[in-house]
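K.L.:
Dropping a prediction and its sequence here:
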Amino acid sequence: METWKKGKQLNNGQYIIESMSLRGGRGIAYKAMDTTRGKVVSVKTTPKVWQNPEIEKKIVQQGINIARCNHPSLVKVYPEVFQENDLVYMVMEYIEGDDLASFIDRHGKLSEKDALKLIAQIASAVNLLHQKRVLHQRLKPQNIILDRLSRDPIIVDYGLAIKLFAFENDKQKNAMTDSFSPPELGEEKAKIGAYTDIYSLAAILYVLLTGQLPTPSQFRQYKDLIPPQQLSPNLGDRTNQAILAGMSLDPQQRPKYIRDWLNLLPLEQLKENNPPSEQNLNSPSTANISLSPEQDFIIDDEQVIPLQGDNSPSPLNPLTANTPKIESFEFDSVVIQAKKKLFGLVGGIDKQIISKQNKFFVEYLGEGINLEMIFIPAGTFLMGSSNNDPEKEKDETPQYRVNIFPFYMSKYPITQAQWTIVSNFPKVNRHLKPNPSSFKGDNLPVERVSWHDAREFCLRLKGHTQRNYRLPTEAEWEYACRGGSHSLFSFGDMINPQVANYDSRVNTKKGEDKYDRKTTPVDSFSPNGFGLYDCHGNVWEWCEDHYTPSYINKAKDGSAFYSKLMNSPRVVRGGSWSLTGNYCRSAKRSSYAADSTYNFIGFRVACVLDG
């Protein structure tokens, strides 16, 4: 692949190349001027080596998903992935500063406290990638920049986390001679995991504390790894042992998750709040290398661990362990309608893609599993079906106007992976089976859970997070399901196997039926107008309300309806894989006894944030 000269223009002149970047990483990177944003950016390129359009689409989409990982120690990736002349390129923020390798070369090793501060924030960023179910696999000091202004560490290369750069022929070329690569990266068909990145993090900490490169894993059968404490005698025992554990040649002997490795380190040292001395401020090995207060925390698998000794919120930073980080995201929803031919005949489906934006926060449950909560804005809507709706049923009337207050709802029906994690949280009222579902799969919706089980799940989640988790009310569910639409479904007035999982054997042409008679992964179809998935089909979803056969006595503020008869059935919404499309309408209602457990009933959760 030829290199680009200064002045070369890309994407119709939006990017003008200034120079090639000498920073390490996958592919070739260039410093460029973004004429649209009016700022310098980094443009990363790789040859296009795949031919399958479906693979290409998935790779590009993954690059965009990674771009939405928002962390102060991850370089910002703009959601732009382009192809020109058989090259694919991504656009990232350009960070001014020195990489860690250059800094150590010039100034020497760091103190234990300063090194722990740096590695804690770097590990926090890598942990967020793990929460997104991707591994970096190429962590090294050359890919970590100390920002020129803040002096915070920023990972400027995503390694193989973005599959865009994972298909290069020299993928494994330097893995075995790299001091930061674990042995499994040089093996054919090797099994990798979070422990793969832990090896690299431990090796980076080794360099920060000793100023020396560790022995590459390939050569350690001939030359033992020198313990870091031997090179830095003042190093504490816990840090020394944590590095050796993280750099074990046997992946099974390393900590399994970043949380486990961080627990080995003496991070309590960072709670000390001693004022820096003038000598420390002027010392080149410690100058300004500290985490700014608003970034001084680690997102752990199970909780937020403050690194400050004083846990009281700063006037400039109201962040607390019980305040989630609200982020924005972009997504595409769809609207479908029948394609009309001459004489009114139907000839296929027209699909319109609509770009949307919304807000969300992430609940970190542990062991790489998280729960994404989507913002549902306040609004007013007509609940139920109108009198002239041909699909309406009696219990969907009379249609009435409901006011909804803002809340958050889980992006997907609760998955089996999420259920398993939360089922191990402390019991509140009742026992939960860790694997109750008939159809097995981490990313499939949990089913065969009763209304009582779903309530217990919410209570355990509430106790773990100290946030107000509960089942959505029926009115909240329908409002969220509609996603701002007024049609029978959030995607229009018709349903098709391309947009939902339901029994599509009725009114589907032979050969077009995709009915699998089972649940499907929760991210199989497009989201609605709020960014929620699977509101139609897959599994019925429990709501808080008792069932009532009409809307005459329903509250207009969106609150739940409770019957005087406590054994009254509970409402379910959304239809399921086992029923026809009519049952998947936004207004459709049904009910089951609260202790029912079927392989077509699941649930999702709602949350109201304090303040």
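P.N.:
Yep, that arrived.

K.L.:
C-alpha only now, for contacts and for neighbours.
P.N.:
Fine.

K.L.:
now for the top strand by length along the chain, which elements pack on it?
P.N.:
Longest strand of the chain, by residue count under DSSP state E: strand 346-366. When contacts are defined as 3 or more C-alpha pairs under 8 Å, 6 or more residues apart in numbering; DSSP states H and E, strand 346-366 packs onto strand 327-340, strand 369-376, helix 416-423.

K.L.:
So for Tyr469, which of the ones you listed sits nearest?
P.N.:
Among these, strand 369-376 comes nearest to Tyr469, with 10.6 Å by C-alpha to C-alpha.

K.L.:
Pull out the buried residues from that closest one.
P.N.:
By 16 or more other C-alpha atoms under 10 Å, the buried positions in strand 369-376 come out as Ile369, Asn370, Leu371, Met373, Ile374, Phe375, Ile376.

K.L.:
how far does stretch 2-17 stretch from start to finish?
P.N.:
This stretch, stretch 2-17, spans 14 Å end to end (C-alpha to C-alpha, to the nearest Å).

K.L.:
buried stuff in it?
P.N.:
Gln9, Leu10, Tyr15, Ile16, Ile17.

K.L.:
As JSON lines, the buried residues of strand 369-376 with distance to Met90 would be great.
P.N.:
Compiled in JSON lines, those are given as follows (distance: C-alpha to C-alpha, whole Å):
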{"residue": "Ile369", "distance to Met90": "27"}
{"residue": "Asn370", "distance to Met90": "27"}
{"residue": "Leu371", "distance to Met90": "28"}
{"residue": "Met373", "distance to Met90": "28"}
{"residue": "Ile374", "distance to Met90": "27"}
{"residue": "Phe375", "distance to Met90": "29"}
{"residue": "Ile376", "distance to Met90": "32"}
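
K.L.:
ok, second structure coming up, stack it against the first:
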Amino acid sequence: MTSLEPGYPLKQGRYTIQGELGIGGFGTTYKATRQLRDGQEEIVAIKIGKEGLSDNERTNREKHLKDESKRLKQFNHNHIVKFIEYFYDQTINRPCLVMEYIEGETLQTLLETRNGIPEEEAIKYIKQVAHALAAMHEVNLIHRDVNPRNIMVRHGTEEAILIDFGIAREFVPNRTIQLTRQWAEYYAPPEQQLRRFRVGPPLDIYALSATFYFLLTGRQPVSSRDRENELKRYRKDPQKQDVDNFATNKKLRRAILKGMELEEKRRPKTISEWLKLLESRATTGITIRRDRLRQVIGVIGGLLLLAAVAIPFIRNQSNPSNPSNPSNPSNPSNPSNSPSQTTPSSTE
């Protein structure tokens, strides 16, 4: 496929290509400038369909990008890439999907360049993506391609954005449907490799849990196919062994393993149900810290109260001029202040 050179105009000059961002299964994504009505410019990302296809392939290509546009257009979510517009450019005879340009890097790159990220930061990213997926599931849409390469983090923030809706599909709860066999090798559950299966949130929950494992450990998850083979041969799940060995937090281990159950029916049914496994950890930790803080404050308060009572008393007792001080001459209890007694002498 011929790449569009920087400076190439699209849609009668409204867009100008700046450079290539990446090549995917359905086309190439470019960085471009967009002319706004007030004369200003903004940077955008444009996914442009493949070229050099047969008539039938071109029809499918156009339908695919149109469908992706419709799916993306329905969201205005902080953690889902923003849709701008769809158009068919007559000069290159290809469909174009325009989205916001995210200045940042993928979680995959972020982890590699920083040699790992802190646990709390990983939890924050995963929760943000989970909320994005929950918004999708509410309208019966699954992403099908959640993995560290499809999650961007904006530069200078801890804001994660879910991208690439290329193989996202609608689903009907509890109904078996037929889908094209497309998946990310280490992040897809077993059922995604079938042509017909029951589609729903547990599919994305598996991929999200596998992504979480990668963020916490820096290790690639074991593919579901390899896991099934190992279980058949040795009756041991290598993913469970890896989680036990490399994920140190017990609560997080449980969330990962529940989300990565090979059997769809054993996974949490919804994103909110899976998030409770994380929330329980956070709530427990906060409660424990608050209880300990209250205990410490109580002890300190008691000591301060004791000091407030004891210090004046000590000072009072050590002051010679204090009438209540036994050593004070004016104190009646001072032995020197009792009347003198004379023992009469006896005469013989």
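P.N.:
Thanks, I have the structure now. Bear in mind that the values here come from a model prediction, so they are computed numbers and not experimental data.

K.L.:
Distance to Ile204 of structure 1 for the buried residues of stretch 2-17 of structure 1 - can I get that in JSON lines?
P.N.:
Output for the buried residues of stretch 2-17 of structure 1, formatted as JSON lines (distance: C-alpha to C-alpha, whole Å):
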{"residue": "Gln9", "distance to Ile204 of structure 1": "37"}
{"residue": "Leu10", "distance to Ile204 of structure 1": "35"}
{"residue": "Tyr15", "distance to Ile204 of structure 1": "34"}
{"residue": "Ile16", "distance to Ile204 of structure 1": "34"}
{"residue": "Ile17", "distance to Ile204 of structure 1": "32"}
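
K.L.:
Trp451 of structure 1: which of those residues is nearest?
P.N.:
When the buried residues of stretch 2-17 of structure 1 are compared against Trp451 of structure 1 (criterion: C-alpha to C-alpha), the nearest one is Tyr15, at 54.6 Å.

K.L.:
Now do the contacts for that closest one.
P.N.:
Gln9, Ala32, Met33, Asp34, Thr35 (C-alpha atoms under 8 Å, 6 or more residues apart in numbering).

K.L.:
again, only this time at 10 Å
P.N.:
Shown here is Tyr15 of structure 1, whose contacts under the criterion C-alpha atoms under 10 Å, 6 or more residues apart in numbering are 7-9, 31-37, 40-43, 91.

K.L.:
do Val44 of structure 2 as well
P.N.:
Counting by C-alpha under 10 Å, 6+ apart, Val44 of structure 2 makes contact with 15-18, 30-34, 84, 98-103.

K.L.:
from the residues you listed, which is closest to His143 of structure 2?
P.N.:
Met99 (16.9 Å).

K.L.:
quick one: what's aligned to the closest one in structure 1?
P.N.:
Aligned by TM-score structural alignment, Met99 of structure 2 pairs with Met92 of structure 1.

K.L.:
Let me see the contact set for that match.
P.N.:
29, 31, 40-44, 67, 75-80, 156-157.

K.L.:
closest to Leu87 of structure 1 among those residues?
P.N.:
Lys44 (10.1 Å).

K.L.:
which residue ranges form the strands in the stretch 151-300 of structure 1?
P.N.:
For the stretch 151-300 of structure 1, the strands defined by DSSP state E, counting those that start in this stretch occupy 153-155, 297-299.

K.L.:
Deepest-packed of those strands, please.
P.N.:
Highest mean neighbour count among the strands of the stretch 151-300 of structure 1 (mean count of other C-alpha atoms under 10 Å): strand 153-155, with a mean of 27.

K.L.:
Need the three-state assignment for the aligned partner of Cys69 of structure 1 in structure 2.
P.N.:
In structure 2, the residue paired with Cys69 of structure 1 is Phe75, using TM-score structural alignment. Secondary structure for Phe75 of structure 2, judged by DSSP: H, G, I helix; E, B strand; the rest coil, is coil.

K.L.:
how about Phe75 of structure 2, what does it touch?
P.N.:
Val81, Lys82, Phe83, Ala132, Ala135, Met136, Val139.

K.L.:
Which of those has the largest number of neighbours?
P.N.:
Top of the contacts of Phe75 of structure 2 by neighbour number is Val81, holding 24 neighbours under the definition other C-alpha atoms under 10 Å.

K.L.:
quick one: that residue from Asn249 of structure 2, how far?
P.N.:
Taking C-alpha to C-alpha, one finds Val81 of structure 2 at 31 Å from Asn249 of structure 2.

K.L.:
One more: Val309 of structure 2?
P.N.:
From Val309 of structure 2 over to Asn249 of structure 2 (counting by C-alpha to C-alpha), the distance is 46 Å.

K.L.:
same deal with Leu21 of structure 2?
P.N.:
In this structure, Leu21 of structure 2 and Asn249 of structure 2 are 37 Å apart, going by C-alpha to C-alpha.

K.L.:
Alright, I will stop here.
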